[in-house]
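Participant: sharing a model that was predicted from the sequence below.
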Amino acid sequence: MEALDDRIPASTRAQAAREAISTARLAVQSGTGRFSFPEIVTLAESHAAAHGRALLKPVINATGVLIHTNLGRAPLGKAQMDAVVAVARGYSNLEYDLTAGQRGSRYSHATALLKTLTGAESALVVNNNAGAVMLALGALCGGREVIISRGELVEIGGEFRIPDVISAAGARLVEVGTTNRTRIIDYTRAVSADTAALVKVHPANYRIQGFTAAVEMPELARLARAHDLPLIYDIGSGLLTATGAPDWVRDEPPVIAALSDGADIVTFSCDKLLGGPQAGVIAGRSDLITKISKHPLLRALRVDKLALAALEATLLVYLEGDASELPLWGMALTPPDDLEGRALRIIASLTKTLGRADLKMHSVASESVFGGGSLPGTQLSSRAISIADPERSAADIERSLRHGDPAVVARIENDMVLLDLRTVAPEQDDGLEAALSASLANGGPVSP
C-alpha cells in the first residue's frame, strides 16, 4: 500500500492491493506466470485507477452531443451552481413560509416563475418528466381509459415506453390511428363513457416523414372540450417559447404554444432544451394541478432542494431574457468560426509542446447534435480537432483519453480521433490540452 499514490483513499488502495495480490497468486497457482513486486504495484495502480473511474467525476465532453444522457445531460452555469451551493451549504426555506412564519410547500418556490413564463394557471415540479407523465396520468386517469395515437407510443431512454408508463399509472391504453396517419375521427370513435383523457405525446426523439397525418392541438382540444375531457400533452423537450429561438427548433412545440392551443396539462423536462437540472414540470389548469398534487405518488417523485435551486436560477435567466447565458444555449449558439479559432490555438500549442512531426492534428468540419431525445435529425455545423498517430490506433488514443485526468470522452471517425469543441466549454480548453499532451506524449495512462 505504501508504494501506491497516497492521494488515493486508503480503503481504495487496500482493495486495489488485495486484488493485485490475488491476481498474482492465481497466476502462480495456475502456472501461467510470476509477478515481480514492481509488477504487482503496477497492477495495483491499475486497479486503483479503475476504482476511481467508477466514482462520479467530471469529464470533458468532446463528443459533439450537447445533451449527452450518459454524461449528465445539460451542464449548469455559474448562476445555477451559485444557487445550488447557497442552498446546499446550510438551511433554507424549502418548506417554510417566511412571510407567515409557518410550514410552507416546496412546490411553491418555482410555481410563480413557471406561471409567469408559461402563462399556466398553476404548475408542479417533480424529479423528472417520466415521473411527471406518470403522476398526471395516475391522478387524472387511474382505472380508466386514455386515448393516444399509435404514432406517438414512443420509447424513451433505457427501454421505457409510453404504454408501460400508462400501465404503471393504473390507466388503460386505447390506441387509435396507425403508425403514420391518425385523424380526428379516430379519436372521436374511441371516446367512451370510460374515457378519462385524451393524450398527445410529441415524438421528441424521432421523426416520421412521407405519407403522414397527425391531429393538430387546437382540433384535438375542441374534441376534448366537447366531451368534457382533459387534454394532456407531453412535449418532452422543455422549449419554453419559439420567440427569438433559432430556426432549427421550429419543429419543437413550445410550452406556451401548447397551453394556448388548448392543452389542459403540459409535461416537460428541465434538463433538455430548458437547459436546467434534471426535473419534470406539470403545468396547466389549476384545478387539475391541485388534484395531481394530492396523489400519494407525488411523495415518491418529489424534487429535492438542490434541483429546485438550480431550476429557479434557470427560470430567472429566462425572465431576464437571455437564454444564451445558460451553458447549453451558449454552446449551441457559438459560431463555428469561434470554435475554429480555439481548435487552432490548441493544435499550435500541442505542436510546440510535443514536437512530433509524425503526429497529424488538424481542425476539421464536424456536425454536432443535441441528443437527449431532442431535435432528432438536427445537426449544427461545428469544428473538431482530428488526431491521427502513426504509432497508435485511434481506439488506443480514445481509450487513453477516457482513462486520463481529466477524463476526455471523444469519438472516432474514419480511424481518427475527433474532439468536437462545441461541447467543450472554453474554460476547459487548458484541461483538454493537458489531457491530449499526456496521452500523445507517452502513449497515455496505463489502463487495466
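Facilitator: That came in fine, so what should we check first?

Participant: going by C-alpha atoms from here, please, whenever you check contacts or count neighbours.
Facilitator: Noted.

Participant: elements contacting the longest strand along the chain?
Facilitator: For the chain, the longest strand by residue count, based on DSSP state E, is strand 374-388. Where contact means 3 or more CA pairs under 8 Å, 6 or more residues apart in numbering; DSSP states H and E, strand 374-388 is packed against helix 336-354, strand 360-371, strand 416-420.

Participant: buried ones in that strand?
Facilitator: The neighbour-count check on strand 374-388 (16 or more other CA atoms under 10 Å) flags 374, 375, 376, 380, 382, 383, 384, 385, 386, 387, 388 as buried.

Participant: second one coming, line it up with the first:
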Amino acid sequence: MPREDEGKRGPRLRDALRSLPSVDVVLGALESEHAIRGIPRRRVTEAVREALARERRRLLGAGEAPAAAADALEIGRRVVAELTRAGAFSLAPLINATGVVLHTNLGRALLSPLAQERLLRVAGAYSNLEMDIATKERGSRYAHVAGLLRRLTGAEASLVVNNNAAAVLLALESLARGKEVIVSRGELIEIGGEFRIPDIMRRSGAVLREVGTTNRTHLKDYVTALGPETGLILKVHTSNYRVVGFTAAVSSRELVELGRPRGIPVMEDLGSGCLVDLRPHGFPWEPTVPEVVASGVDLVSFSGDKLLGGPQAGIVVGRADLIERLAQNPVNRALRIDKFTIAALEATLYAYEAGTALATIPTLRMLTEPLAAIRRRARGLLRRIPADAQRALGAGVVEARSQVGGGALPTVELPTAALALGTAARPARALDEALRAARPPVLGRLLDDRLLLDCRTVLPGDIPALARALTSL
C-alpha cells in the first residue's frame, strides 16, 4: 500500500511539470534581450529547449518534495547567460598570458599587420590566384611565393602544402613509395596529436629502415643500410626535443656526400624551420633553412606557422626536378593551399626579404623582446589595477621564464616578467577559472600556489582589457 507522502508527491510533481513554460513563451520573453541580439533564432530556440529539458530533469530528480518550476523569466536568464558565455562564434580571440609564444592550442604564430592587410585585400576581391594576367592563361598558385622562397633559401624550386606533416607525406609518397627510407632511430619523432614519423611513412607506402641507436648513429650505419631498395635518406631535425650526453649524429653534408654519388636523394625535415640566425639574440644555434640548403640536401621541409611566423603551411624547397615530381603527384591536389595561405605567406616572406622580419613579425618580435620592455609592460598593467583590487588579488610583478612552444627550441627558457596573483582568500585556481570565463578569456599559467600572467605574450593592445578583467574579479 503506497505511503501517504508518495500519494502527495505525485500531484505536486505533475503540477510542477505542467507549470513549465513553453518554448514559445520563453522565446517571447527574450525578444527584448539586447545581449543576444546577434545570435541566430535557431540557436536561441535550441538553447531554450535545452534549458527547459534541464529544468524538467531537475524536477524529476528532486526527490519527494520538488520545488516550484522556474518561470519563463528565470529560464530566459539562464539562456541569456549561456549564449552570452558562448558568444555568436565558436572561434574567438583570447588573451595569451601563458608565456608560450607558439602555443599550438592557441593558434601558434600571430600574423603580421602586413599579412593581415593582404588577407583582407584578397578575401574581398577576385585575384590572380591561378591567372597569368599578361598572357590571359592559367598560371600557378605557387608562383606568388616561388621567387621569394628561391631568393631567401637559395633553393632551386619550392612547393607549399597545408602543413609540414603533409609535406613529408607527399615527399615520401612521391620519391620512395615501395622503397626503403633510411632514418636514424634517434630521429623517429612524434609530433603533436600523436602523429609519428613511422606512421606517416607507412601511409606513404615507403618502407622504414632504421639505423643506429636512440642516442648514437654513425655514418657507417647508413652505409651498411644502403641497398638496391633504398629510395631516400631522411634526416629529421629533432626540433621538439633534445638528446644530450653520450650522443652522435651524422651531419646533413655527410649524408649528401653519401647519397649523391649513388643517386639517392637526401631530404631533411627541419620541423619548425627558421630563415634567420637567432644567436645574436641569445638563442642557441639552430640550423636555418638557407644553411641546410647550402649543405647540398636535395629537399628541405619546414612549417610556416612556427619560427617562420606565418600561416599554417608545409614548405618544401630543393632540387627543381624533385619538386616537380612532388607537384605532379595527384596527392598534391588534396594538400594544396588556398589563396588566404598564399596571401599571408607572401606577406610574411616579404618581410624577410625587406629586412623587417624581426620588427614586424609578431613571433620574432616576442621571442627577441628585451626583458626590460616586458617588465615595463607588466608594471604598466599593475598600475591600471586599483590599489584595493591589487591587495585583494595579491598582485605583484615577478620574474619568470617563458617558452618558445610549437615544438621549437625545446631547451630554451626566456627570462620574462609576469603579474602573479593569488592569496588564501582568493586562491590561484579560482582566479584562473574566473579569468577563463572573462570576455575575452584570459589564459595564464599556474605555478605552485600562484597564477602567473606572463607579459611576454600579452600584446600591448590587450593590456586595457586584461586590466578590466582583473579589476572586476
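Facilitator: Yep, that arrived. Values in this document were obtained by computation on a predicted structure and should not be read as measured data.

Participant: the second structure: matching residues for the longest strand of the first structure?
Facilitator: The aligned range for strand 374-388 of the first structure in the second structure is 408-422, by TM-score structural alignment.

Participant: same question, stretch 401-420 of the first structure
Facilitator: The aligned range for stretch 401-420 of the first structure in the second structure is 435-454, by TM-score structural alignment.

Participant: can you give the distance of the matching stretch from its chain's centre?
Facilitator: 19 Å (CA atoms, centre = their mean, to the nearest Å).

Participant: same check on stretch 198-218 of the second structure?
Facilitator: Put simply, stretch 198-218 of the second structure sits 27 Å off its chain's centre (CA atoms, centre = their mean).

Participant: so that stretch corresponds to what in the first structure?
Facilitator: The alignment of stretch 198-218 of the second structure onto the first structure (TM-score structural alignment) spans residues 163-183.

Participant: the longest strand of the first structure to helix 336-354, inter-axis angle?
Facilitator: Inter-element angle recorded for strand 374-388 of the first structure and helix 336-354: 30 degrees (by axes from the mean of the first three to the mean of the last three CA atoms, to 10 degrees).

Participant: quick one: average offset of strand 374-388 of the first structure versus the second structure, please.
Facilitator: Superposing on the second structure and averaging over aligned pairs (mean CA distance after the TM-score superposition for the first structure), strand 374-388 of the first structure comes out at 0.6 Å.

Participant: helices or strands up against the following helix or strand past that strand?
Facilitator: Toward the C-terminus, strand 374-388 of the first structure is succeeded by helix 394-402 as the next helix or strand (DSSP states H and E). Applying 3+ CA pairs under 8 Å, 6+ apart, we find helix 394-402 of the first structure packed against strand 407-409, strand 411-413, strand 416-420, helix 429-442.

Participant: nearest to residue 238 of the first structure, out of those?
Facilitator: Smallest distance to residue 238 of the first structure across those (CA to CA): 25.0 Å, for strand 416-420.

Participant: ok, residues contacting the closest one?
Facilitator: 62-64, 366, 368, 382-388, 394-395, 397-398, 410-412 (CA atoms under 8 Å, 6 or more residues apart in numbering).

Participant: so for that strand, what gets flagged as buried?
Facilitator: For strand 416-420 of the first structure, burial by neighbour count (16+ other CA under 10 Å) applies to 416, 417, 418, 419, 420.

Participant: what residue of the second structure takes the place of residue 347 of the first structure?
Facilitator: Counting by TM-score structural alignment, the partner of residue 347 of the first structure is residue 382.

Participant: so its match makes contact with residue 396?
Facilitator: Yes: taking contacts as CA atoms under 8 Å, residue 382 of the second structure lies within contact range of residue 396: 7.2 Å.

Participant: more neighbours: which of those two?
Facilitator: Using other CA atoms under 10 Å, the more surrounded residue of residue 382 of the second structure and residue 396 is residue 382, with 20 against 16.

Participant: against residue 181 of the second structure, how distant is the aligned partner of residue 193 of the first structure in the second structure?
Facilitator: With TM-score structural alignment as the criterion, residue 193 of the first structure lines up with residue 228 in the second structure. Noted for residue 228 of the second structure: a distance of 12 Å to residue 181 of the second structure, by CA to CA, to the nearest Å.

Participant: repeat for residue 71 of the second structure
Facilitator: Following CA to CA, the distance that separates residue 71 of the second structure from residue 181 of the second structure is 68 Å.

Participant: more neighbours: those two, which one.
Facilitator: residue 181 (25 against 14).

Participant: give me the aligned partner of that one over in the first structure.
Facilitator: Match for residue 181 of the second structure (TM-score structural alignment): residue 146.

Participant: touching, that match and residue 176? I think so.
Facilitator: No: look at residue 146 of the first structure against residue 176 with CA under 8 Å: they stay out of range, at 10.5 Å.

Participant: tell me which residue lies nearest the centroid of the first structure.
Facilitator: residue 73 (2.6 Å; CA atoms, centre = their mean).

Participant: so what's that residue up against?
Facilitator: So residue 73 of the first structure contacts 66, 67, 271, 272, 372 (CA under 8 Å, 6+ apart).

Participant: can you list which of those residues carry over to the second structure?
Facilitator: Mapped onto the second structure and checked by both residues aligned by TM-score structural alignment, their matches' CA atoms under 8 Å, these keep the contacts 66, 67, 271, 272, 372.

Participant: just the buried members of those residues?
Facilitator: Among those, the ones that count as buried (16+ other CA under 10 Å) are 66, 67, 271, 272, 372.

Participant: please identify which pair of these lies farthest apart.
Facilitator: So, these by CA to CA: farthest apart are 66 and 271, at 11.2 Å.

Participant: where do the contact lists of these two overlap?
Facilitator: 73, 74.

Participant: what number of residues lie near the counterpart of residue 263 of the second structure in the first structure?
Facilitator: Aligned against the first structure by TM-score structural alignment, residue 263 of the second structure finds its counterpart in residue 228. Residues within reach of residue 228 of the first structure, counting by other CA under 10 Å, total 11.

Participant: state the distance from residue 228 of the first structure to residue 222 of the first structure.
Facilitator: 10 Å.

Participant: translate residue 62 of the first structure into the numbering of the second structure.
Facilitator: Checking TM-score structural alignment: residue 62 of the first structure goes with residue 97.
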